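Colleague: Mind looking at a prediction? Sequence and model below.
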Amino acid sequence: MSGNVLSIADRQPEDVQRRAVAAVSLQRWREIEHARVVKKGGVPVQTDQGSDLPASLDAWYRSQPVKPGRISPRLTLTDDEKRAYGLPKSARLIALRGLGDEVDHWSVAVFPVMGGYVVGVKAPAGGGGVGVFWRLSHKASDYARRLSVEHGMLIRERYA
């Protein structure tokens, strides 16, 4: 008499197996990343580091103090702040004041500039805003879609 012994995982539908593999892979990646951070800095990263940050990058920009003698706030983020807002470590911020035509409503704006694209939330009537510089068009497009969904605004593209 012969028989096959099937594990519980083999009896599950394929989509359940795929989700389980993805969850295990994510957990392994988190453990490796945690070990790397502890080895590099000696202190584990807290999961709620960005809890005191404003909800969006535009809100962060508008909450920055303007130093005396300057006309706009600082445009630098720490690596932890970039990670909290879902930006790559190489992300550069650019002020949207003076880019494109002024509009009478809030919108997600995409501006082609030398060497890439600037994507951000543009305020009406000269209010400016902050954008992120992207070299690749598909990453700029993905970020514009993400901002559009997060803020519930239309995407306004300007091509030179």
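Modeller: Thanks, I have the structure now.

Colleague: For the rest of this, base every contact and every neighbour count on C-alpha atoms.
Modeller: Fine.

Colleague: ranges for the helices of this protein?
Modeller: 14-41, 57-63, 79-84, 137-151 (DSSP state H).

Colleague: distance between the third one and the chain's centre?
Modeller: Mean-position distance between helix 79-84 and its chain equals 9 Å (Cα atoms, centre = their mean, to the nearest Å).

Colleague: repeat for stretch 18-26
Modeller: Centre-to-centre, stretch 18-26 and its host chain are 23 Å apart (Cα atoms, centre = their mean).

Colleague: hang on, the earlier thing: for residue 125, which of the helices of the chain is the nearest?
Modeller: Judged by Cα to Cα, the one of the helices of the chain that comes nearest to residue 125 is helix 57-63, at 15.5 Å.

Colleague: this is the other structure I want to compare:
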Amino acid sequence: MSGLVLSLTDRQPRHVQSRAIAAVNLQRERERDHVRSIRTTGNPVEVEYRDKPASLDAWYRAQPVKPGRINPRLVLSADEKRLYGLPASARLVDLRGMGDELDHWCVCVFPVLHGYVVGVKAPTGDGGVGVFWRKSYKASDYAMRLSVEYGFPIQERYA
């Protein structure tokens, strides 16, 4: 359905396109919440996620650091991965210490062994969270998605 809606709006003005995309994303999120509530309780109940951070980076920054550790534990459930638009097999990687330190926020793509790490990197050593991708075209697509969502430039792009 979403492919049909988006292809019909291609010929419409920009504000119509953005409203259509927002409506499709809202519908998908409600369907996910509905399925999750049925799985947990067995009864279809409407669930609203007001406490869910808006982005993966916001989720990372909201994680508590346990005593004796330096970084938060980077683990998402399968449902949380779906909410952030990630595949169920996605692995999260801390971006602290990866690449050059920059004085501005940016979307970074790092080639690593057997794949690529893509994420939003904070300035001056604050780190961030990235997602490991095996295929270069998937890493490139995710980097473009992050760049559009945040409005940050892509610092390195290998795809």
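Modeller: On my side now, so go ahead. None of these values were measured; they are calculated from a predicted model.

Colleague: Would you mind reporting the TM-score between them?
Modeller: Comparison of the two superposed chains (TM-score structural alignment, normalised by the length of the second structure) gives a TM-score of 0.72, and 133 aligned residues with a Cα RMSD of 3.0 Å.

Colleague: ok, back up a step: quick check: which of the helices of the first structure is nearest to residue 105 of the first structure?
Modeller: helix 137-151 (12.8 Å).

Colleague: And that closest one, what's buried?
Modeller: Of all the residues in helix 137-151 of the first structure, those buried under the rule 16 or more other Cα atoms under 10 Å are 140-141, 143-145, 147-148.

Colleague: quick one: contacts for residue 108 of the second structure?
Modeller: Neighbour list for residue 108 of the second structure: 117-121, 143, 154-157 [criterion: Cα atoms under 8 Å, 6 or more residues apart in numbering].

Colleague: And the strands in the second structure?
Modeller: Under the criterion DSSP state E, strands of the second structure are mapped to 91-94, 106-112, 115-121, 129-133.

Colleague: mean deviation of the last one from the first structure?
Modeller: Plainly put, strand 129-133 of the second structure ends up 0.3 Å away from its match in the first structure on average once the two are laid over each other (mean Cα distance after the TM-score superposition for the first structure).

Colleague: What is that strand packed up against?
Modeller: When contacts are defined as 3 or more Cα pairs under 8 Å, 6 or more residues apart in numbering; DSSP states H and E, strand 129-133 of the second structure packs onto helix 56-62, strand 91-94, strand 115-121.

Colleague: let's go with 6 Å and repeat that
Modeller: Applying 3 or more Cα pairs under 6 Å, 6 or more residues apart in numbering; DSSP states H and E, one finds that strand 129-133 of the second structure contacts strand 91-94, strand 115-121.
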